[in-house]
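1. Here you go, sequence then predicted model.
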Amino acid sequence: MNVEIWSDIACPFCYIGKRKFEDGLQQFSRRDDVNVTFKSFQLDPNAEIEQSQTNAEMLAGKYGMSVEKAKEMTQQVEDQAKEVGLDYKLESSVLTNTKDAHRLTHFAKEEGKMEEMVERLLRAYFTEGKHVGDHDTLVSLAEEVGLVGGAVRSMLDSDRYEDIVREEMQEGADIGVQGVPFFVFNRKYAVSGAQPASAFLEVLEKVQEEENENKINIVSQGDSCTDESC
């Protein structure tokens, strides 16, 4: 089974949703047969790499509310994060453009470390206050998950994977992704948002049931050739 997850490194509900999906997946009997791929999505593709606003100031400006009201909203999100074991420090988050972080996840994918890289970037942004738009920071985080720093820096200094980031954002738009996180199961079912683990488990079981129904039931079997017998 293939599960594609559209998400952004700077999306607080994407990290929460990732945890809830993982909780649901852990309860799924065929979890080892599930292939998970992360797809790029940017909440603000035009964001500056270097920004001076705090998270609350950004929210206040975006939604036309007071900074105090924005801080209340931030606290509510932090409380939701705690429910799934995440220690958010949103006022320490360094606002930035996430394109290079997404490019790094695609580089990591080629090395078989995409999931580890996505997890490390999310933790760095939401709980450690690291600047995930800064190349030195990205190289350091990549080395932590086992990637070669020099190769990562060369990639970041180029435009590699920029086309993939754009294509995946367009691909998401084409199939109806309007917000993230957005989970797509075998290109047949989707779950939008940070739903409870039970919702993910329900979809996983439904997709598995349909896969089993699509298999041909052999009612009688005689002599035949296989790769090892003929």
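-> Okay, I see it.
2. When you work out contacts or count neighbours from here on, use the C-alpha atoms and nothing else.
-> Noted.
3. And E48, how far from N55?
-> Applying C-alpha to C-alpha, to the nearest Å, the value for E48 to N55 is 14 Å.
4. Between those two, which is the more surrounded one?
-> The neighbour count for E48 versus N55, taken as other C-alpha atoms under 10 Å, is higher for N55 (18 against 13).
5. contacting residues around that one?
-> Residues in contact with N55 (C-alpha atoms under 8 Å, 6 or more residues apart in numbering) are 90-95.
6. Mind putting the residues you listed into TSV with secondary structure?
-> Below are the contacts of N55 laid out as TSV (DSSP: H, G, I helix; E, B strand; the rest coil):
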residue	secondary structure
L90	helix
E91	helix
S92	helix
S93	coil
V94	coil
L95	coil
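7. dropping in the other structure now:
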Amino acid sequence: MTVKIQVYSDYVCPFCFLAEGPLEQAVQGKDVEVEWMPFELRPSPTEPLDPWNDPPKLRMFEQSIAPYAQRLGIDMKLPRLSPHPYTHLAFEGYQYAKEHGKGNEYNHRLFRAFFQEEQNIGDPDVLAKLAGEIGLDAAEYREALETGKYKEAHQQALNHAYREAGITAVPTFFIGNKVLRGIANRETLEQVIAEELAGQAGKAAEGLSCSVDGECD
């Protein structure tokens, strides 16, 4: 039995980026399908986050998020982009990438571009370049953004996340019939996956996450 895993995330959520590694480790060699699901923490016209000009959020990154990344052995930066970009264009691009069989690869590239390379993933030129780097047609991708070809598909994905799945913080994992809210370590993910593969019941768990009110804890 294949276990389906859906991960709701936003590209500017630090814990979503940090959730990638443990998940990749946990699913190795297992009969699972992973799908990353769009969720915008701060959709336009909501004021975007600006951690470099928000002392409490800057302290949170320095005192909590950065040490957590270090413990995981992950190179991570707080991007010097003030404010952080909106992610709707990046997610419209995700719909293009998914349609062309590179959805998960696209997500990985965008997380790395933002949190390791400090690239502006709200810029269409940057997004097209990144799409090209993973083997997508950069010109066709850029045209899709310019024409809004995937705008409706992205909005439908957001409506699903907000209204049907009831997501209020990310990352949130739907692993078969179980839900994990917040970042989870490899061992926890492996346990839940094993329970699902065996058809066993289990408890939901919660970890560090970023919520729609701009808090990451």
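-> Thanks, I have it. Since the model is a prediction, treat every value here as computed from it, not as a measurement.
8. Just the buried ones from the contacts of N55 of structure 1?
-> Buried subset of those (neighbour count, 16 or more other C-alpha atoms under 10 Å): 90-91, 93-95.
9. Which one of the residues you listed is nearest to D44 of structure 1?
-> Minimum distance to D44 of structure 1 across these is 10.7 Å, recorded for L95 (C-alpha to C-alpha).
10. in which helix or strand would I find the counterpart of T105 of structure 1 in structure 2?
-> Aligned counterpart of T105 of structure 1 in structure 2: Y94 (TM-score structural alignment). Per DSSP states H and E, Y94 of structure 2 falls inside helix 88-99.
11. Ok, P48 of structure 2 next?
-> Here P48 of structure 2, judged by DSSP H and E, is contained in no helix and no strand.
12. thought it was touching H84?
-> Yes: the pair P48 of structure 2 and H84 qualifies as a contact (C-alpha atoms under 8 Å) at a distance of 6.2 Å.
13. before we move on, back to that, looking at it, the match of T105 of structure 1 is touching G103, isn't it?
-> Yes: between Y94 of structure 2 and G103 there is a contact under C-alpha under 8 Å: 6.0 Å.
14. Of those two, give the one with the bigger neighbour count.
-> Legend: neighbour count by other C-alpha under 10 Å for Y94 of structure 2 and G103, higher for Y94 (26 against 18).
15. Tell me who's in contact with the aligned residue in structure 2 for E210 of structure 1.
-> In structure 2, the residue paired with E210 of structure 1 according to TM-score structural alignment is G199. For G199 of structure 2, the contact set (C-alpha under 8 Å, 6+ apart) is empty.
16. can you confirm G199 of structure 2 is in a helix?
-> No: using three-state DSSP, the assignment for G199 of structure 2 is coil, not a helix.
17. ok so, going back, how big is the angle separating the helix or strand following the helix holding Y94 of structure 2 from helix 88-99?
-> The helix or strand immediately downstream of helix 88-99 of structure 2 is helix 103-115, counting by DSSP H and E. Orientation check (axes from the mean of the first three to the mean of the last three C-alpha atoms, to 10 degrees): helix 103-115 of structure 2 against helix 88-99 gives 150 degrees.
18. and helix 103-115 of structure 2, which residues are buried?
-> Across helix 103-115 of structure 2, burial judged by 16+ other C-alpha under 10 Å covers 103, 106-107, 110-115.
19. Quick one: the residues in structure 1 that it pairs up with.
-> With TM-score structural alignment as the criterion, helix 103-115 of structure 2 aligns to 114-126.
20. What's the average distance for the matching stretch when superposed on structure 2?
-> Once superposed with structure 2, the aligned residues differ from stretch 114-126 of structure 1 by a mean of 0.7 Å; criterion: mean C-alpha distance after the TM-score superposition for structure 1.
21. Quick one: the strands in structure 1, in order.
-> Here structure 1 has its strands, by DSSP state E, at 2-7, 35-40, 182-185, 189-192.
22. what would those look like in CSV with distance to M73 of structure 1?
-> What follows is the strands of structure 1, written out as CSV (distance: least, C-alpha to C-alpha, whole Å):
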stretch, distance to M73 of structure 1
strand 2-7, 21
strand 35-40, 26
strand 182-185, 22
strand 189-192, 21
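23. and of those strands, who's closest to A60 of structure 1?
-> For the strands of structure 1, the distance to A60 of structure 1 is smallest for strand 2-7, at 22.7 Å, taking C-alpha to C-alpha.
24. matching residues in structure 2 for that closest one?
-> Aligned by TM-score structural alignment, strand 2-7 of structure 1 corresponds to residues 4-9 of structure 2.
25. What ranges does structure 1 have for its helices?
-> Per DSSP state H, structure 1 carries helices over the ranges 12-26, 55-63, 67-83, 99-110, 114-126, 135-144, 149-156, 162-174, 197-213.
26. Remind me what the first one packs against, helices and strands.
-> Helix 12-26 of structure 1 makes packing contacts with helix 67-83, helix 197-213 when contacts are defined by 3 or more C-alpha pairs under 8 Å, 6 or more residues apart in numbering; DSSP states H and E.
27. Can you say which of those helices is nearest to G149 of structure 1?
-> Comparing these under C-alpha to C-alpha, the one sitting nearest is helix 67-83, at 30.9 Å.
28. What helices and strands are in contact with that closest one?
-> Short answer (3+ C-alpha pairs under 8 Å, 6+ apart): helix 67-83 of structure 1 packs on helix 12-26, helix 55-63.
29. So which residue is smack in the middle of structure 2?
-> Note on structure 2: the residue nearest the mean C-alpha position is S9, at 3.3 Å, using C-alpha atoms, centre = their mean.
30. mind listing what that one touches?
-> Per C-alpha under 8 Å, 6+ apart, neighbours of S9 of structure 2: 16, 36-40, 170-172.
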